[in-house]
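> coords below, sequence missing:
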C-alpha cells in the first residue's frame, strides 16, 4: 500500500530536484501542500504530485508542437 501523503524529501526524490526547489513549487502554488502535525511539516498528496507531473508533460508537449527549445 502506498502512502497518501509525501514529504518534501519524497517529492524532491521523485522529481529529481532539490528540496528547496520543492518548497519553491509549493510557495508558488504549483504543487499544493499542507502543513501537518505539531512541527508543521509540509506534505503533499501523492495524487497532487502526479497531477503536477501530468501538467508538466502537457507543457512539454505544447513546447514541442510550437518547436520551442526546452
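It's in. Nothing here was measured: the structure is a model prediction, and the numbers come from that model.
> For the rest of this, base every contact and every neighbour count on C-alpha atoms.
Noted.
> List the buried residues in the helix or strand where residue 51 lies.
Residue 51 belongs to helix 46-65 when assigned by DSSP states H and E. Neighbour-count burial for helix 46-65 flags 46, 48, 49, 52 (criterion: 16 or more other CA atoms under 10 Å).
> what's around the closest residue to residue 36 other than its chain neighbours, how many residues?
Distance criterion CA to CA, 6 or more residues apart in numbering; nearest residue to residue 36, sequence neighbours excluded, is residue 42 at 6.4 Å. The number of residues packed near residue 42 is 18, by other CA atoms under 10 Å.
> want to compare, so here's the second one:
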C-alpha cells in the first residue's frame, strides 16, 4: 500500500527530475507541500502531486494549441 505522503526524493524520482528541482518547486509554491517533524522535513501529498501533474498536462496542451508547429520550407 502506498502512503499518503512522499519524500521529495520520491517525488523527484516520479517526475524524473533532480531533488533540487523538486525542492525549488516546493519552496516557490509551485508544488504544494508541508513540513513535518522537529527537523521540518518536506512531504508532498500523493493526491497533490497527481493534481500538479494534471495541471501541467493542461498547461502544456494550452501551450501547444497557442504555439502550433509550423512546417518550414527552408
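Structure's in. What do you need? Please read all numbers here as calculations on a predicted model, not as lab measurements.
> returning to what we had before: among the buried residues of helix 46-65 of structure 1, which one lies nearest to residue 25 of structure 1?
Residue 25 of structure 1 lies nearest to residue 52 out of the buried residues of helix 46-65 of structure 1, by CA to CA, at 9.8 Å.
> distance of the residue lying closest to that closest one once chain neighbours are set aside from residue 21 of structure 1?
In space, and not counting its chain neighbours, residue 52 of structure 1 is closest to residue 31: 6.3 Å by CA to CA, 6+ apart. Counting by CA to CA, to the nearest Å, the gap from residue 31 of structure 1 to residue 21 of structure 1 is 11 Å.
> Look at these two and report which has more neighbours.
residue 31 (20 against 14).
> Could you verify that that one is part of a strand?
No: assigned with DSSP: H, G, I helix; E, B strand; the rest coil, residue 31 of structure 1 falls outside any strand and is coil.
> what residues are up against it?
Each residue near residue 31 of structure 1 by CA atoms under 8 Å, 6 or more residues apart in numbering is listed here: 25, 44, 48, 49, 52.
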